[in-house]
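[1] no FASTA, just this:
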């Protein structure tokens, strides 16, 4: 198999994947997890979608990611949005951030906790947080409800990539409570809500090309074949733009003692 085209994946991620909706940041503020001037470490920042959203609400954010292409995209987007002074990005690992101890009010990880060594990442979050600081783990997942765009898309991903095992999700991650408790975090809290994301066909196709099951696993020619079939499926089975794609936002947090 041809190697995955990671440059394509990063570009599609930056252009087409929607970030957490405004209501998510309202939730963080309402729970006292986000305040103006807070220092935030964003683990697995990718193209900085979450970091830029936090910076736009007054936080000073440092985003970490091990992929140079993602960091370059995050810096470019932050500059384009006028957020370069509040959202900085450097290469780094969630498990070994290289950041000083007790340096942050908030550590956050969006769409990425499952990729980490979770125990090490939770322990590192505790190390870099100020006493009383909080760690937040959050996800923004499409819901493959029967008959939905996401359900049909997952069927097609599985047809092209039989090894893919990330379908049929519910958007809930209760096991992460154990990760935080074992790392010594206290006052564990949960919250979430459902959200209907609106996508154009172009953006939905780009978002799926950027997913781990497609752009992160298939070679360039295979991605092109998948994309062509997805375009046909969308035209045959779903109405005009925008496509309505149900999503679920899930967040769990805890506080350093």
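    Sure, I can see it. Predicted model, so just to flag it, every value in this text is computed and none were measured.

[2] from now on I want contacts and neighbour counts done on CA atoms only, so please keep to that.
    Will do.

[3] just the buried positions in stretch 199-209, please.
    By 16 or more other CA atoms under 10 Å, the buried positions in stretch 199-209 come out as 199, 201, 203, 204, 205, 206, 207, 208, 209.

[4] and for the helix or strand containing the fourth one, what's in contact with it?
    It stands for residue 204. Per DSSP states H and E: residue 204 is located in helix 201-209. Applying CA atoms under 8 Å, 6 or more residues apart in numbering, the contact partners of helix 201-209 are 9, 12-13, 15-17, 214-215, 223, 227, 230-231, 234, 241-243.

[5] how far out from the middle of the chain is it?
    What separates the centre of helix 201-209 from the centre of its chain is 16 Å, taken as CA atoms, centre = their mean, to the nearest Å.

[6] let me know the next secondary structure element after that helix.
    That would be, after helix 201-209 and using DSSP H and E, helix 220-237.

[7] contacts for that following helix?
    Contacts for helix 220-237 (CA under 8 Å, 6+ apart): 2-5, 149, 153, 156-157, 160, 201, 205, 209, 214-215.

[8] got JSON lines for these, with distance to residue 192 too?
    Formatted as JSON lines, those follow (distance: CA to CA, whole Å):
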{"residue": "2", "distance to residue 192": "39"}
{"residue": "3", "distance to residue 192": "37"}
{"residue": "4", "distance to residue 192": "33"}
{"residue": "5", "distance to residue 192": "33"}
{"residue": "149", "distance to residue 192": "22"}
{"residue": "153", "distance to residue 192": "24"}
{"residue": "156", "distance to residue 192": "28"}
{"residue": "157", "distance to residue 192": "27"}
{"residue": "160", "distance to residue 192": "32"}
{"residue": "201", "distance to residue 192": "27"}
{"residue": "205", "distance to residue 192": "26"}
{"residue": "209", "distance to residue 192": "26"}
{"residue": "214", "distance to residue 192": "27"}
{"residue": "215", "distance to residue 192": "28"}
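
[9] putting a second one here so we can go through both:
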């Protein structure tokens, strides 16, 4: 796996403030027959379970996998609050150690860019049942000229010059190529743009929990950043809620 930030340091903010995938997304994936009420699903890079939980709420049997134990602890708390039971496995997506041919669907929610794609493709092919699907889903904020996302990204870059994820708008050409190179067939993709409302407090928490802030900076640096973001929101983006544009891009293919 590629080197990633320390997500254990962000678990509380991530669990509380990061918006999950919308209900209509799961409906559309079910319509495409990617999963059903009794499907066996492996959610890789599960974090706090914000993609896998939606499958579990619709009757699927979900296993969440991640390398950050603190994030999965937060996922268990959220599951208990929702009355769900999800299995969690501490392992990298490249070498899961799970039995072959076990899953109907493997999902990855806004985490594919952290993986060694070739190795995860091979592992996914090993783990899936024939005809099972690999789903790569990216739910990302959209930095548009003059909007709150662009201003926030500029502030992250000022506080953390090593952060290089700004400007991404959910582009999926590399991931489409990965599906092809991985041998997946019947490939499809879909893209949806919509706004997610955040209170100023929630947006600050969402950003604190991101890769460029609490996962990478020290505590004092995070505090300084958060105060500056709060001042920026009050000055340039007053109001509650703040409508934050997002894009959901989904790609999937089947094991022959």
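    Looks like it arrived, so ask away. Computed from a predicted model, the values in this text were never measured in an experiment.

[10] could I get the TM-score for this pair?
    TM-score of the superposed chains, computed with TM-score structural alignment, normalised by the length of the second structure, equals 0.95; 252 aligned residues with a CA RMSD of 1.2 Å.

[11] return the members of the contacts of helix 201-209 of the first structure classed as buried.
    9, 12, 13, 16, 17, 214, 215, 223, 227, 230, 234, 243.

[12] how about the contacts made by the second one?
    Okay, so that is residue 12 of the first structure. Counting by CA under 8 Å, 6+ apart, residue 12 of the first structure touches 206, 207, 209, 210.

[13] lining up those residues with the second structure, which overlap?
    Of the contacts of residue 12 of the first structure, the contacts whose aligned counterparts also meet in the second structure (both residues aligned by TM-score structural alignment, their matches' CA atoms under 8 Å) are 206, 207, 209, 210.

[14] next, format the residues you listed as TSV and append distance to residue 24 of the first structure.
    Listed next are those as TSV, based on distance: CA to CA, whole Å:
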residue	distance to residue 24 of the first structure
206	23
207	20
209	25
210	22
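
[15] so which of the residues you listed is the closest to residue 89 of the first structure?
    residue 210 (20.5 Å; CA to CA).

[16] excluding chain neighbours, what is closest to that closest one?
    residue 9 (4.4 Å; CA to CA, 6 or more residues apart in numbering).

[17] in a helix, the one you found, correct?
    Yes: with DSSP: H, G, I helix; E, B strand; the rest coil as the criterion, residue 9 of the first structure is part of a helix.

[18] tell me how far residue 34 of the first structure lies from residue 109 of the first structure.
    Separation of residue 34 of the first structure from residue 109 of the first structure (CA to CA, to the nearest Å): 14 Å.

[19] hmm, I was thinking of residue 102 of the first structure
    Distance from residue 102 of the first structure to residue 109 of the first structure, by CA to CA: 17 Å.

[20] those two: which is more packed in?
    residue 109 (25 against 15; other CA atoms under 10 Å).

[21] element containing residue 123 of the second structure?
    Here residue 123 of the second structure is assigned to helix 117-127, by DSSP H and E.

[22] and the angle for the helix or strand just after that helix with helix 117-127?
    Following helix 117-127 of the second structure in sequence order, the next helix or strand is strand 128-141 (DSSP H and E). Orientation of strand 128-141 of the second structure against helix 117-127 (axes from the mean of the first three to the mean of the last three CA atoms, to 10 degrees) gives an angle of 140 degrees.

[23] check which helices and strands strand 128-141 of the second structure sits against.
    For strand 128-141 of the second structure, the elements it packs on are strand 103-109, strand 242-254, judged by 3 or more CA pairs under 8 Å, 6 or more residues apart in numbering; DSSP states H and E.

[24] thinking again about what came up before, the helix holding residue 123 of the second structure packs against which elements?
    helix 173-181.

[25] where in the first structure does the helix or strand following the helix it packs on align, residue-wise?
    Moving toward the C-terminus from helix 173-181 of the second structure, the next helix or strand (DSSP H and E) is strand 185-198. Using TM-score structural alignment, strand 185-198 of the second structure corresponds to residues 186-199 of the first structure.

[26] mean shift between that stretch and the second structure?
    With mean CA distance after the TM-score superposition for the first structure, stretch 186-199 of the first structure departs from the second structure by a mean of 0.7 Å once superposed.

[27] so how far is that stretch from its chain's centroid?
    The answer for stretch 186-199 of the first structure is 13 Å, by CA atoms, centre = their mean.

[28] who touches it?
    The list of residues contacting stretch 186-199 of the first structure from outside it, by CA under 8 Å, 6+ apart, reads 177, 180-181, 241-257.

[29] which of those residues count as buried?
    Looks like those have 177, 180, 243-256 buried, using 16+ other CA under 10 Å.

[30] before we move on, back to that, which residues are contacting the helix holding residue 123 of the second structure?
    Against helix 117-127 of the second structure from outside (CA under 8 Å, 6+ apart): 93-96, 98-103, 106, 134, 178-179, 182, 255.
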